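Chemist: With the sequence up front, the predicted model follows.
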Amino acid sequence: MGTKAGAWRKQLLLFTSAVLCSLALGKGTVYTSEPEVRVAENNPAKLPCTYSGFSNPRVEWKFVQGTTTSLVCYNSKITVPPSKPTVNIPSSATIGNRVVLSCSEQDGSPPSEYTWFKDGMLMPTDPKNNRAFINSSYTLNQKSGELVFDPLSAFDTGEYSCQAQNGFGTPVMSNAVRMEAVELNVGGIVAAVLVTLILLGVLIAGIWFAYSRGYFDRTKKGTSSKKVIYSQPTARSDGEFKQTSSFLV
């Protein structure tokens, strides 16, 4: 009797029900041919589930233990908790521009949803409904993990981090990265333009001065070669002066 009791204690009793095979509400039916399955511990278990009346359903398997319900299988994949998300945050951005911050992780199943934090404070999906963020203009997509400022304001300077969670394990936080919202340096741009114009004016004045002083003409004269023209003498009588040859330089 004790041996049988020990054997029963080593068995895993699994119950399948409509909760075990959870589908979206609809007019279809969900049923199982084996409402009670007994499997020895450490052995594989096959839990049958059949459904009909659904078009392209998403099947989820859940494990119920007391008041706790855990998702076991999602979209034909075993559930996996999220890994530490990575963020793409600029160290500085210009006030008035559109700025995109991104957050993602690849291991979670089902896919993770993302929440953002600024200086350790949870950012609401709508900043206008929160007094702490009412001066900011951003949109937050929890599915894609994008945080878009349009436009960026001076208020948006701070340290940003995001958190990934999919209902399994503990939500995971990314590293915090500081972003500075800076003013457009109008004075620097104007100064650079003025310096460029001054240098251009000096260059033009130098070229004009060289032309007016004849430096370019002298250079041409100094480099030109002299031409020598040779002509044969004309035939003359014996009483006339005879020129043998002539050179014209």
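Modeler: Perfect, thanks for sending it. Numbering: from 1, shown residues only.
Chemist: CA atoms for contacts and neighbours, from now on please.
Modeler: Fine.
Chemist: Kindly list the longest helix within the protein.
Modeler: With DSSP state H applied, the helix covering the greatest number of residues in the chain is identified as helix 186-212.
Chemist: Report the angle between the following helix or strand past that one and helix 186-212.
Modeler: As assigned by DSSP states H and E, the chain's next helix or strand after helix 186-212 is helix 215-223. Per axes from the mean of the first three to the mean of the last three CA atoms, to 10 degrees, the angle that helix 215-223 makes with helix 186-212 is 50 degrees.
Chemist: List the contacts of helix 215-223.
Modeler: 210-211 (CA atoms under 8 Å, 6 or more residues apart in numbering).
Chemist: ditto for stretch 142-154
Modeler: Contacts of stretch 142-154 with the rest of the structure, by CA under 8 Å, 6+ apart, involve 93-104, 112-116, 136-141, 181-182.
Chemist: Okay, one more to line up with it:
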Amino acid sequence: MAVRRVSGVLLLLHGCVVLAVELSTVNPNPEVQEFQRVELSCIIKNSNTNEPRIEWKKIRNEETSYVYFDNTIQGDLRNRAEIQSQSSLVIFNASRTDNGKYRCEVAAVEDQKKFAEIIISLTVRVKPVTPQCQVPKSVPVGKSAVLHCRENEGYPSSVYKWYRNSDALPDDSKTNPKFLNSSFTVDAHTGTLAFSTINKGDMGQYYCIATNSAGSARCEAQLLEVYDLNIAGIVGGILVVVVVLVLITVGICCAYRKGYFANNSRGGGLSYKNPDKQDGVNYLRSSDEGDFRHKSSFII
């Protein structure tokens, strides 16, 4: 009786082992250049059948979608991928949209509840494009200045390096004796080169290089000029303008006083004035004859 029980337990354990599925992979984190071939290996080490159920799913931004289901490639990988070596997924023309995690699921046909899975993280490297660089044309001595460098195509995200006249700039000017006279900092992740107080020694040709694991790209060099601020000239110019305005104002006032801007009652500019009346003479005016005079002794 005991022998039969032991045999039954051994048979049950054997069945569990047979139904179990074990997977492995050559590379759980493959990386590939964009437009190249990549294999996501999913190797079946143990299974009770030569035709297990195989499925591939993609996990990205917390969303899961089928890549291989019912013996057919699904989604945007259709015509770009296939299953090789029984269960491995091969992508022939990798795209930046293929970045993400892929889950290989293999189940024994006899018992679909007995399955194994393995997750592979795929990184498709994209070379940076030419970054957009913004360099001010001229800055006065003693002022602040900010230079920008950015590109948005590379994957993984690019890091940035600034150069002046072919000399690589450190992240902080105070860390390099060659740039102690400068006062700048570089943010390698945002591509920003910031001068707190610029001086004549900072003048030169500036360019930036964007780099990631897929390659690098640089922008064209641009000249940054640094000029002295002529305070005396500015003050002198302001004084000249003030003097000119004062002279114009004085001239206008004098013209008003002399009557050059007075309104004239007649077009000729000459004022009409009646002749002085003599004492003892009475003047009469008619509409036809104008003025005429008579003496007080005139008798009608």
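Modeler: Cool, the structure landed. This is a predicted model, so every value here is computed, not measured.
Chemist: before we move on, back to that, which part of the second structure matches the longest helix of the first structure?
Modeler: The aligned range for helix 186-212 of the first structure in the second structure is 231-257, by TM-score structural alignment.
Chemist: any idea what His14 of the second structure aligns with in the first structure?
Modeler: Counting by TM-score structural alignment, His14 of the second structure has no partner.
Chemist: Next one: Phe149 of the first structure relative to Ser136 of the first structure, how far apart?
Modeler: The gap separating Phe149 of the first structure from Ser136 of the first structure is 8 Å, by CA to CA, to the nearest Å.
Chemist: swap in Leu14 of the first structure?
Modeler: Using CA to CA, Leu14 of the first structure is found at 52 Å from Ser136 of the first structure.
Chemist: higher neighbour count, the two?
Modeler: Ser136 (18 against 15; other CA atoms under 10 Å).
Chemist: The more buried one matches what in the second structure?
Modeler: So, by TM-score structural alignment, Ser136 of the first structure is matched to Ser182.
Chemist: Same question for Asn175 of the first structure.
Modeler: Checking TM-score structural alignment: Asn175 of the first structure goes with Glu220.
Chemist: Determine the three-state secondary structure at its match.
Modeler: coil (DSSP: H, G, I helix; E, B strand; the rest coil).
Chemist: Can you tell me, leaving aside adjacent residues, what's nearest to it?
Modeler: Distances taken as CA to CA, 6 or more residues apart in numbering place Tyr207 nearest to Glu220 of the second structure, at 6.0 Å, with adjacent residues excluded.
Chemist: Please apply the same query to Gln11 of the first structure.
Modeler: Per CA to CA, 6+ apart, closest to Gln11 of the first structure is Ala40, 4.2 Å.
Chemist: That neighbour contacts Leu12, correct?
Modeler: Yes. Taking CA atoms under 8 Å as the definition, Ala40 of the first structure is a contact partner of Leu12 at 5.8 Å.
Chemist: out of everything not next to it in sequence, what's closest to Gln205 of the second structure?
Modeler: Leu223 (4.4 Å).
Chemist: who touches that neighbour in this structure?
Modeler: 135, 137, 203-206.
Chemist: so how many other residues sit close to Val37 of the first structure?
Modeler: Per other CA under 10 Å, the neighbour tally for Val37 of the first structure reads 14.
Chemist: Name the SS class of it, please.
Modeler: Under three-state DSSP, Val37 of the first structure falls in the strand class.
Chemist: now swap in Pro151 of the first structure and tell me
Modeler: Judged by three-state DSSP, the three-state class of Pro151 of the first structure is coil.
Chemist: Counterpart of it over in the second structure?
Modeler: Per TM-score structural alignment, Pro151 of the first structure is aligned with Thr197.
Chemist: residues near its match, how many?
Modeler: By other CA under 10 Å, the residues close to Thr197 of the second structure number 15.
Chemist: and if you look at Gln132 of the second structure?
Modeler: Residues near Gln132 of the second structure, counting by other CA under 10 Å, number 15.
Chemist: The one 10 residues further on too?
Modeler: By the other CA under 10 Å criterion, the neighbourhood of Gly142 of the second structure contains 16 residues.
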